[in-house]
Structure formats: structure tokens, C-alpha cells
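Trainee: using only what follows, build the 3D model:
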Amino acid sequence: MQLFITKRKNCNNKSMFDHRVLKHAMISIISLIIFSAIFFLIHVDTIIQHDDDSLHHPSSSSSSSSKGIIPQKSKESQTEIKLEAGVVRSTTTLTVSHIALNSLQEGNHREVEIMDNDDDEERGNTLLVAPINVSESERISWFRGKMHEFKILKSDKLAREFHGRVLGFFGNNNGCEGQFFMTWISPATSFGSRELLSVQSVFKVHPKACLVILSRSLDSVRGYRVLKPVLDLGFKVQAITPDLSFLFKGTPAEYWFHQLRKGKKDPGEIPLFQNLSNLIRLSVLYKYGGVYLDTDFILLKPFTGLRNCIGAQSMDLGQKHWTRLNNAVLVFDMNHPLLLRFIKEFALTFDGNKWGHNGPYLVSRVVSKLGRKSGFNFTILPPMAFYPVDWNKIDGLFRKPKTRSESKWVEAKLVQLTGESYGVHLWNKQSGRLVIEEGSILGKLVSHHCVICKTLL
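Mentor: A predicted model of the protein is given here:
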């Protein structure tokens, strides 16, 4: 108090309002006002965005959120959605059939959970590759140190909703005419037009099918935006975070997975995600039954009538016997004994250092060992069914014809494919960087088997 009085006396010795003091004071006040206004606008915009996202991100309905079951279609609930500043919106009015309307608190909690989940995948997948040219013990040590970054190995809250969400999606009066599965263990941002074409081809051929994509990264706001063009057309596709502990439980892979999570298994030099995808597809068909497709497979005609079958990748034409099978397309009933044999082979012979050992070569080994053993009841389809073009010749589908004879070959090949093949495997590992040229075989196939064609070429 005394200090204040002393300062006041000193001020009286000068002009009460020095113009320099006033000038600085006015500048400070104006700056403060501008800063406050900007802060207020940003804060309000953030609240609006969070509120809007809580209405439009994919999650469980309030009536079934504990099980993660997708809500039934609601004709009364409608909303407008646009893509603006990262917020899901649209200028057209849509029936909310694939979007759950949670409260603001539930929505924000769920969004943070799945956005964190997506970010983890974005940061981790490209880094989680074991070092090469090291010993097995060194690789296991590396894996133990990185274990916490392998989010797919965790059975967290989101993963534990898996079974309920799958049952709710395929049931729940969804009118599914065929159960289809894909896996995606890469970041959501890498799910591009080629993969979206594969999804579209499913619905072009089976408009009332239901497709589950087992993916932690696509089970997110970002993943929802990737699939939104297909959802907006009313097709039934849902990305669901898999629970590997549940999928492998009660199978020969259960103990193998338990040892892997304890850091007692060598993951190998090949990315573990790739080998896990080989096991996931077997396990999900064993648990639920249906059709598994790789995301680089284009359907050309309905799978109606196909049951318990696997495709040959190559054949000995002289002997008329297959020489290699492939697991990019699998069609099996639930609990089929051949699937159990595949899973057992995976657990007993896993080798993460040999490409294809736990995938195409695995199914070939098992079927070869079975020979003519009865009780398995399955069919091996010729290469023309799923693999009409081998991996080392796939580039021919992407090139436009340059001569009259090449044009005739393209037309003849199109007739053959559309007549004899259920689909075409594009061998993305080989063709991922190829451009689909106008007038090429694939260009013509795309134009006839896409539902959002403008986004693909």
C-alpha cells in the first residue's frame, strides 16, 4: 500500500498523461483485444468441429455400444455432411445407416480412441521391420523392445468388441447375401484407388453382399473417409479392428500366438504384419465362414455356387495337375477341417524369413500332403478361375494395344476373362507402380466393374 502511494507522488511530478506512455498502452490494449478475438474464434471452431465429428464418425450405436454392433438403418435420422477442414460433411442429404449418433461426450471419447489408433498405425507400420543380417536371438531381442508398438497384438477395448460387431454387421437384419472378408494391416492413408477398386468390384458383382475389412487403421475417422464414397452408395462395408486372441482361440495357433506375445518367437525378417495377414484370413473363415479376398483382386462375376474351394496358381498342362496353390482367394464354410489343417501348419512350421512360406506355399504343402485323403470335401479350381494371368506377365493387362494384332489380342483376352474367370489377381507386389493405360485390358475391365469409376484412373 505504501509503495503505491509513493509511485503516485512521483507521477505527479510529470504530466499526468505522457503521450509516449499513452501510445504504448493503446498498442498493448489493441494487441490484447486482437489476440483474445483470435483465441476465441479458434476455440469455438474446435468445439464445432468436435461436435460435428462426434455425429459423423463411425462407431457403435448408443443402444449397442457395449458390443460394438452397427446400428440398424434409420429412415428418420438424416444429416448433411461436407469435406471441409478435415470434418466429414456433405452437401447432399443422406440416410444415416452406417453412422452412429452418440452423445457429444461419447463421441469425443470414441473419436480420440480411434484417431490415436490410426495415428499409431501411421507412425508404426513402416518402421516395424526387423533388422536384417542379424542372429535369431538379436531379432527376438529387437522384437521384445518393439512389442508395445505392434498394436495389432493387443487385445484392448476396441479389439474386444470385434466378435459382437461382426455378428451385428452380418446379422441385424442387414440382408447380407454373402459374407466377404479382406485384411488391411497398413496405414489407412495407403489404402488407395487400386484397393478401392477391389472393394467396388465386390459390390458391382454382389450388390447385397456384406464386406468386413479386418483393419485397425481403417477402423477410424480417417478410414471412414476412405470408405465413405462406397458407403454413400448404400453398400455394406465395415472396417473392424480384429481381436487376434479371440480369432486364434481354440485353434492350433492359440499357443503360437501366446508365445509370440511373450516375445519367445522369432518374427523373422519379413514384416510380421504380412505373415499375420496369412493367419488372420484362415482364422476368420474358420470362425465365420465366407469368402476371403486380397485387396488386389478384381471380381468379374458372382461367386454364387462356389463352396469350399481354393484356386491353383499354376498347373502342369501335360499332367493336368496343379503345381502351386494360392491363398489370395479362399471360399470355405465355417469350421471347415481344411482350414484347421492350414492353421495347424502355420503354427508348427512358421518361418518369418522365407517369403510365401506361411502363405501360398503353406496351402500348397498341406493339400499336397493330404493327397486323396477323404473327409475334407473341397475343390481346387484351375488357374483361369482366380489367377488367369501369372505375376510375371501381369504388366500386359496394363498396357494399351499399339498394333492391330495387339488390339485383337486384347479383345480376345477380354472375352476369355469375362467368360471363364471369377476375377483377376493383380499381384500388387509386381504391378503396384504400373499405370492403367486407356484401352488396356485392365482399363476396359475397370470401366465395367467399378461403381465410382472417376476415382480410379
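Trainee: switch to C-alpha atoms for all contacts and neighbour counts from now on
Mentor: OK.
Trainee: chain neighbours aside, what residue packs nearest to S137?
Mentor: Nearest residue to S137, sequence neighbours excluded (C-alpha to C-alpha, 6 or more residues apart in numbering): D266, at 7.8 Å.
Trainee: so where do the helices sit in the stretch 1-150 of the chain?
Mentor: Taking DSSP state H, counting those that start in this stretch to define them, one finds helices in the stretch 1-150 of the chain at 2-12, 19-56, 104-124, 136-146.
Trainee: so which of those comes closest to I240?
Mentor: Shortest distance between I240 and these, using C-alpha to C-alpha, is found for helix 104-124: 11.1 Å.
Trainee: how far out from the middle of the chain is that closest one?
Mentor: Going by C-alpha atoms, centre = their mean, to the nearest Å, the spacing between the C-alpha centre of helix 104-124 and its chain's C-alpha centre is 15 Å.
Trainee: quick one: list the elements packing against that helix.
Mentor: Under the contact criterion of 3 or more C-alpha pairs under 8 Å, 6 or more residues apart in numbering; DSSP states H and E, the helices and strands touching helix 104-124 comprise helix 19-56, helix 221-231.
Trainee: go with 6 Å
Mentor: Under the contact criterion of 3 or more C-alpha pairs under 6 Å, 6 or more residues apart in numbering; DSSP states H and E, helix 104-124 touches helix 19-56.
Trainee: now do the buried residues in the helix it packs on.
Mentor: Judged by neighbour count (16 or more other C-alpha atoms under 10 Å), helix 19-56 contains these buried residues: Q49, H50, D51, D52, D53, S54, L55, H56.
Trainee: one more: stretch 278-288?
Mentor: The neighbour-count criterion (16+ other C-alpha under 10 Å) identifies N278, L279, I280, R281, L282, S283, V284, L285, Y286, K287, Y288 as the buried residues of stretch 278-288.
Trainee: to compare with the earlier structure, here is another sequence to fold:
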Amino acid sequence: VLSLACLLHGAHLYLLLQINTSAERHWLHISSDASRLAVIWKYGGIYLDTDVISIRPIPEENFLAAQGSRDSSNGVFGFLPHHPFLWGCMENFVEHYNSDIWGNQGPNLMTRMLRVWCKLGDFQEVSDLRCLNISFLHPQRFYPISYAKWRRYYAIWDTEPSFNDSYALHLWNYMNQERKTVVRGSNTLVENLYRKHCPRTYRNLIRGPQEPVTRDLDPGNK
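Mentor: A predicted model of the protein is given here:
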């Protein structure tokens, strides 16, 4: 992972090599932040955290995902290869490195760079913002349930939301210190989302520890 992090900027390689990873408070998160920047800058594509449920295609090439009115996340983003915004992020990653602040190399970095590149106003209704060739997508696209309300995913809803304005849903696993899980037959929002949008994953999640793994021989049962 460190070798990927070193791709951030050759001129500052010496600084990165001086990092004592065993003493870093948030090294797991920092190395993940570095790796996703380097990989997407080099190859292009879309990055999604593993606790994101995709529900429809994302019709954007170069985009950041807002998790607040003017705050960007780094749990979801997409760019074409060698996009200058990501190169600027990699430079900023090294120049303003501070491991004592959680998110300084992650969502805070994306937010800092977005403010350098763009002068954006507030979102109007459910409309995205655009600056140069970057789209800043409305919080409803990926974060219709905010991090402060993450438990709502594990609740039973009288009427479940349609999420018609969303491309994917972030489950905020980092906030889930209570280790809430998908429970078979619970009828919680998260169970129904997995059942609808991730049927194969759902079957793996609900399989009991003693149940054998069998092949699905019915080609029509996807």
C-alpha cells in the first residue's frame, strides 16, 4: 500500500518514506485514501466504498459526491484517467499531510480541493452543481440518509423510501460501532435493500453458519 501512496507525487517521495506507519493514528484510513487517489488517477473509473449499495448507473464521468451542502466525501467519486483535479489532490495530500486529524487526507482533502477549483453556491432542490468539467453531485445521490441518522437503515419503515433521486446508498459502516447486521426476516430497510439490489450478496449474508454453500442451478434465478 505504501508503494501506491508513494505514487502521490514523486517530488515529495522522501516525505512519504519518512512516515513511521506503526505510529500513525489513522494509517489504515490514510493508506486507503492514498491508494484510491493513485489508482483512479492512473486508470480512471469509479471508486465506491465497500459499504455502498449501487441501485442504478451513475451518468457522470468526472464527479464528486456531496455529503453536505458544501462538503465532499471521498467514499464515492469518479474520474477519467490522469484528471488534473486528482493530481492536485495528490499534491495536496502530501503538502498538507496531517495524520492527527481523521479525514484530513480523505473527505477533508476533497473538500479543500473542490473549494480551490470552484466557487460553488448551495444546492437548489435536487440539482447537481457543475464547475469546469467536474460535477458535484447532490447529497441525495449517495447520502439520502446522513451519517447522523445511519441507524435508520437498520429500522423498519412504515413506508420505505423510493430513493428515486439516488444512484447508490452509503450505509455508514464506520459509524456502526454497535455492529448492527442484516437479519433474515427482520424487514428492516437494509435487509430489503440487499434483497432487492444485491440478491447474491443477500443470500450469502443470510446463510446460516451450518448451511452448505450450494450452486444455484436455476439459470433464471438471478
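Trainee: what's the TM-score here?
Mentor: Structural agreement between the overlaid chains, expressed as a TM-score with TM-score structural alignment, normalised by the length of structure 2, amounts to 0.78; 192 aligned residues with a C-alpha RMSD of 2.3 Å.
Trainee: if we can go back for a sec, which one of the helices of the stretch 1-150 of structure 1 lies nearest to L214 of structure 1?
Mentor: Minimum separation from L214 of structure 1 across the helices of the stretch 1-150 of structure 1 (C-alpha to C-alpha) falls at helix 104-124, 13.6 Å.
Trainee: orientation of that closest one relative to helix 221-231 in degrees?
Mentor: Comparing the axes of helix 104-124 of structure 1 and helix 221-231 via axes from the mean of the first three to the mean of the last three C-alpha atoms, to 10 degrees yields an angle of 100 degrees.
Trainee: which part of structure 2 matches helix 104-124 of structure 1?
Mentor: Under TM-score structural alignment, the alignment places helix 104-124 of structure 1 onto no residue of structure 2.
Trainee: check the secondary structure at G305 of structure 1 for me.
Mentor: Applying DSSP: H, G, I helix; E, B strand; the rest coil to G305 of structure 1 yields a three-state assignment of coil.
Trainee: so what's the residue count around it?
Mentor: 5 (other C-alpha atoms under 10 Å).
Trainee: contacting residues for it?
Mentor: G305 of structure 1 is in contact with no residue at all, counting by C-alpha atoms under 6 Å, 6 or more residues apart in numbering.
Trainee: returning to what we had before: and the furthest pair within the buried residues of stretch 278-288 of structure 1?
Mentor: Taking C-alpha to C-alpha, the two most distant members of those are N278 and Y288; they sit 16.2 Å apart.
Trainee: I'd assumed L80 was in contact with Y47 of structure 2.
Mentor: No. Under the criterion of C-alpha atoms under 6 Å, Y47 of structure 2 lies out of contact with L80, with a separation of 11.6 Å.
Trainee: which residue numbers in structure 2 go with stretch 386-398 of structure 1?
Mentor: Stretch 386-398 of structure 1 corresponds to residues 142-154 of structure 2 when matched by TM-score structural alignment.
Trainee: same thing with stretch 356-363 of structure 1?
Mentor: With TM-score structural alignment applied, stretch 356-363 of structure 1 matches the range 103-110 in structure 2.
Trainee: let's see the distance spanning that stretch from one end to the other.
Mentor: 10 Å (C-alpha to C-alpha, to the nearest Å).
Trainee: so what's P382 of structure 1 closest to, chain neighbours aside?
Mentor: Nearest one to P382 of structure 1, counting by C-alpha to C-alpha, 6+ apart, is A312 at 5.3 Å.
Trainee: looks to me like that neighbour is in a strand.
Mentor: Yes. Judged by three-state DSSP, A312 of structure 1 forms part of a strand.
Trainee: what's near enough to touch it?
Mentor: Residues touching A312 of structure 1, when contacts are defined by C-alpha under 6 Å, 6+ apart, comprise W322, R324, L325, L381, P382, P383.
Trainee: now structure 2: which of those match?
Mentor: With contacts defined as both residues aligned by TM-score structural alignment, their matches' C-alpha atoms under 6 Å, R324, L325, L381, P382, P383 are the ones among the contacts of A312 of structure 1 whose aligned partners also touch in structure 2.
Trainee: which of those residues lies closest to I5 of structure 1?
Mentor: Distances from I5 of structure 1 to the kept ones among the contacts of A312 of structure 1, taken by C-alpha to C-alpha, are shortest for L325, at 94.9 Å.
Trainee: so where in structure 2 does the helix or strand harbouring L158 of structure 1 end up aligned?
Mentor: With the criterion set as DSSP states H and E, the secondary-structure element containing L158 of structure 1 is helix 157-160. The alignment of helix 157-160 of structure 1 onto structure 2 (TM-score structural alignment) finds no residues at all.
Trainee: okay then, goodbye and thanks.
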